[in-house]
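In: Structure of the sequence below:
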Amino acid sequence: MFGIYSFPSETKAKEECKRIRDKYIPDGRLTDPADDVFFRALVDEHRHREEKVGAGIEYFQVRLNGSLRARTGNYGVWIKQYGVDDLIDFGYGGVISRLANAGGARQEHARIDRALRLAIRPITDEFLSTWRESGRPLVSCLSGETMRSGDAIDVVHDVPRWGELVRGFIARFAELSAIETRRLDQSLGEIIVSDEIRSSWIQYHRDHAVLGLSTPQENAARSRELA
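Out: A predicted model of the protein is given here:
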């Protein structure tokens, strides 16, 4: 979820923070180097990182939130900056929630991406088959190199690229959840549940996509450039 740390859920991440915090209640400074490194990694994910780090983090301190003008009377983990007498509020729970929400959004995009790819698979398969049957040279649209008929060949989205095409289509929907999908066997991916949405996507793809050929290596390198 952050740094070198990974948790199966937002709840588990918060439980780990609480476990560390509880070791130092009621008014303790975090002394275990592993605990210190853990919270520093979490601070690095804060949207106001520069403000929280200041001239540098000297140490973390557990204090009763109410004594430091925080919203609740629970204990929290606070930041002691170099050169600053007052402790700085942290709010690690909010950081974890934001990271979890971002992860959820990525999963939503991945889910929809799989379903959209599968929906237009017959189109890309037909494109490659028709090109091979035409006897035209198998020229990569990415490098201009001619490929041999026995080579592994990928069908790629030349202009616009796949990511741009997908973003353009899903922008039509107020929420990603509006594009409902159903997971099939791992080898089959995911399908769009709504026939109307699937048909709309296929038509959108026909209207906007420009397909081309490339080697798998070129396609993979192109994907890394966008990462």
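
In: going forward, measure contacts between C-alpha atoms and count neighbours the same way
Out: Noted.

In: where along the chain do the strands fall?
Out: Counting by DSSP state E, the chain has strands at residues 57-64, 75-81, 138-139, 146-147, 154-157, 181-183, 190-192, 211-214.

In: any idea which helix is longest in this protein?
Out: When the chain is parsed with DSSP state H, its longest helix is helix 92-119.

In: Just want the angle from that helix to strand 75-81.
Out: Here helix 92-119 runs at an angle of 100 degrees relative to strand 75-81 (axes from the mean of the first three to the mean of the last three Cα atoms, to 10 degrees).

In: Can you name every helix or strand that helix 92-119 contacts?
Out: Counting contacts by 3 or more Cα pairs under 8 Å, 6 or more residues apart in numbering; DSSP states H and E, helix 92-119 packs against helix 10-22, helix 33-43, strand 181-183, strand 190-192, helix 195-208.

In: roughly how far is it from the heart of the chain?
Out: Relative to its chain's centre, helix 92-119 lies at 6 Å (Cα atoms, centre = their mean, to the nearest Å).

In: Can you list the buried residues in it?
Out: 92-93, 95-96, 98-100, 109, 111-119 (16 or more other Cα atoms under 10 Å).

In: one step back: I'd like to know which of the helices and strands packed on helix 92-119 is closest to residue 159.
Out: Among those, helix 195-208 comes nearest to residue 159, with 8.4 Å by Cα to Cα.

In: want to put them side by side, so please do this one too:
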Amino acid sequence: MTPKTGGGRPWGPIRAENTAARKLAETLRRHVDDSGKTLAALAPEVHMGKAQTGVYLAGTVPKEAFIVALIRATVRPDLRQRREEEALALREQAMRPAPRTTPGAPVAAGPGAGYAVELAAAQARQIETYDRLTRALEQRAEVERAKNNSDKLVMVLLNMIHQLDRRVAGLVAERDQLLSRPRSEALEDAERKLVRAEEQEQRARAELRRAEEKQRQAETLEAVLQNQLRRLTDELDRLRAGDTTSPLNTLPPLPALADEAEAGPVSADPVGDDIDAVLARVSQVNDEDNTTLNRLSSELNEPTVGVVQGNPPDKPQRAPATGRPRTVPKFSIGPRTWPTKGAAGDAIRAIRDAYNVGDTVDKPEDHALVRDLIELHPDAPEKIGCGIDSFVIDQPMRGRHSGFKIVRTDGTQIDFSYLSCLSPPNHRAQVLAAMRGETAGTTTAYFAMRAATNTLTSDLSGTPLDANDPHVSHYQGPPFVDIATQFATTTGGWDQIELNSTTTAGYAKFKDRALAQQWVEHHKTHAVLGLLTAQENLRRPH
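Out: Purely as a prediction, here's the structure:
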């Protein structure tokens, strides 16, 4: 095969009638290679179709006007005159080859066995390049489908988020109006819908980020494929230049773009179910397109981006096979964490439904969870009062759903709505959680001191304690909440304490570190710590 020249892409064999014609074709090809232009881009500049341009570059002696136009299009101005004169001189020689004067002298080079070998090799390359071009076109079609899907998803999700914002605002107003009717079925229904709408908004925003990331990934792949298609098309044009017997003439046309898949059916249930169905479809499309784009990135040796594989309802998002994992919003009650607020609500309802009305929540793990839950209530201090002795399943005030009731250490009782605890925590609850985190070092040091002095027994009952399950309590002095409230009052109120974002442990920290140290010292001054068994600690104010 004719060797590659400066451009790096191969040409088909030259079929010239004489040595000068061959040299002219080689010269013109070299100018094309040096210019970096494709045959498709060059054709209008030489006022000639791509096919006829290929014929002239394959050894047929071109017209003088073609040579002049090609030199002008491919050679820099300061060299054009000289290169034009050289090419026209070769054309003159090719048009009037020197006659054979000496008997037995070799005949001027022309097509023969060598050309047949070159032609066969070039046609084999044509088939290979055609296959690569076909695959690139299929890949571009897949990228276009994924990009179109992402474009549509972005528009759908932006509209959905706007609608969900309005729905959340409406449900908040509805809930606030019903707060005067505690534990009514209407209040529980409004709060349940609010929790669900907030989760749906989180999911919609997460899917929007995925769709926008896939838009960017698809645009990158589209540019890569466009460049690849341009290069492969030019390579095929070069290999077919002047070849009237190309095997591609018998091959099927390149594949057309496949039709886009239709979206799945949408649920006809009420508003919340409709939104869940749409989000599930959005997540499915995002997953499918993400798989497609990552596969094509791998095939094209492009780095994949960190697109999350899936986000099904009430399940934690998975990290992609390649790329960095994404942070998934979580909901915490004490030290326990759930992927969503809805999942946390399911855990609370499972406890409520496991007991009959009037039963005491007596399993330690159930009591501990409900004990931590009440700390999230907007009126937690009033509900807890002097301290919690136990929780009882209360009969429904209205409707069919039972609830929880607190039995205080002084024997008084009060009910509370667990859904109010699952609403977004107010600033006071967030500061209280941060305060517990800031004083963790104090309680840890106290337990270490007790362990070092071999006094790991309950200060209330004398029961030996498990060294792996410490329970440091404020039971001998003011409760933790009272100490914290006193400190907040000295700073001007809860709203004056600013917090940073939550840490990996699930707690925020004081933004003002000097104020944090003041709080730790205040706690050390007023807290009277002691050790209790797990059961004893669960029934004392924290």
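
In: TM-score them against each other, please.
Out: Here the TM-score for the pair of chains, by TM-score structural alignment, normalised by the length of the first structure, is 0.51; 138 aligned residues with a Cα RMSD of 3.2 Å.

In: And the equivalent of residue 434 of the second structure over in the first structure, how close does it get to residue 58 of the first structure?
Out: The equivalent of residue 434 of the second structure in the first structure is residue 115 (alignment by TM-score structural alignment). Taking Cα to Cα, to the nearest Å as the measure, residue 115 of the first structure falls 48 Å from residue 58 of the first structure.

In: got it, and residue 149 of the first structure?
Out: Remark: distance between residue 149 of the first structure and residue 58 of the first structure (Cα to Cα) = 63 Å.

In: List the contacts of the aligned residue in the second structure for residue 160 of the first structure.
Out: Under the alignment (TM-score structural alignment), residue 160 of the first structure pairs with residue 478 in the second structure. Shown in contact with residue 478 of the second structure (Cα atoms under 8 Å, 6 or more residues apart in numbering): 526-528.

In: on that earlier part again, turn the strands of the first structure into CSV, including distance to residue 126 of the first structure and mean neighbour count.
Out: Shown next, in CSV, are these (distance: least, Cα to Cα, whole Å; neighbours: other Cα atoms under 10 Å):
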stretch, distance to residue 126 of the first structure, mean neighbour count
strand 57-64, 59, 19
strand 75-81, 59, 24
strand 138-139, 15, 18
strand 146-147, 18, 15
strand 154-157, 10, 20
strand 181-183, 24, 14
strand 190-192, 19, 21
strand 211-214, 11, 22
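
In: Mind putting these into JSON lines with distance to residue 38 of the first structure?
Out: Formatted as JSON lines, the strands of the first structure follow (distance: least, Cα to Cα, whole Å):
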{"stretch": "strand 57-64", "distance to residue 38 of the first structure": "11"}
{"stretch": "strand 75-81", "distance to residue 38 of the first structure": "12"}
{"stretch": "strand 138-139", "distance to residue 38 of the first structure": "51"}
{"stretch": "strand 146-147", "distance to residue 38 of the first structure": "50"}
{"stretch": "strand 154-157", "distance to residue 38 of the first structure": "42"}
{"stretch": "strand 181-183", "distance to residue 38 of the first structure": "35"}
{"stretch": "strand 190-192", "distance to residue 38 of the first structure": "37"}
{"stretch": "strand 211-214", "distance to residue 38 of the first structure": "44"}
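
In: among these, which is nearest residue 128 of the first structure?
Out: Closest approach to residue 128 of the first structure among the strands of the first structure (Cα to Cα): strand 154-157, 6.8 Å.

In: What lines up with residue 451 of the second structure in the first structure?
Out: Per TM-score structural alignment, residue 451 of the second structure is aligned with residue 132.

In: and if you look at residue 214 of the second structure?
Out: By TM-score structural alignment, residue 214 of the second structure lines up with nothing in the first structure.

In: again, but for residue 227 of the second structure
Out: Aligned partner of residue 227 of the second structure by TM-score structural alignment: none.

In: Three-state assignment for residue 227 of the second structure, please.
Out: Recorded secondary structure, residue 227 of the second structure: helix (DSSP: H, G, I helix; E, B strand; the rest coil).

In: so how far is residue 32 of the second structure from it?
Out: Taken as Cα to Cα, the span from residue 227 of the second structure to residue 32 of the second structure is 18 Å.

In: Name the residue in those two with the higher neighbour count.
Out: More crowded of residue 227 of the second structure and residue 32, by other Cα atoms under 10 Å: residue 32, with 23 against 12.

In: circling back to that earlier point, take the contacts of residue 478 of the second structure and lay them out in JSON lines including neighbour count and distance to residue 504 of the second structure.
Out: Below are the contacts of residue 478 of the second structure laid out as JSON lines (neighbours: other Cα atoms under 10 Å; distance: Cα to Cα, whole Å):
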{"residue": "526", "neighbour count": "16", "distance to residue 504 of the second structure": "29"}
{"residue": "527", "neighbour count": "20", "distance to residue 504 of the second structure": "27"}
{"residue": "528", "neighbour count": "15", "distance to residue 504 of the second structure": "29"}
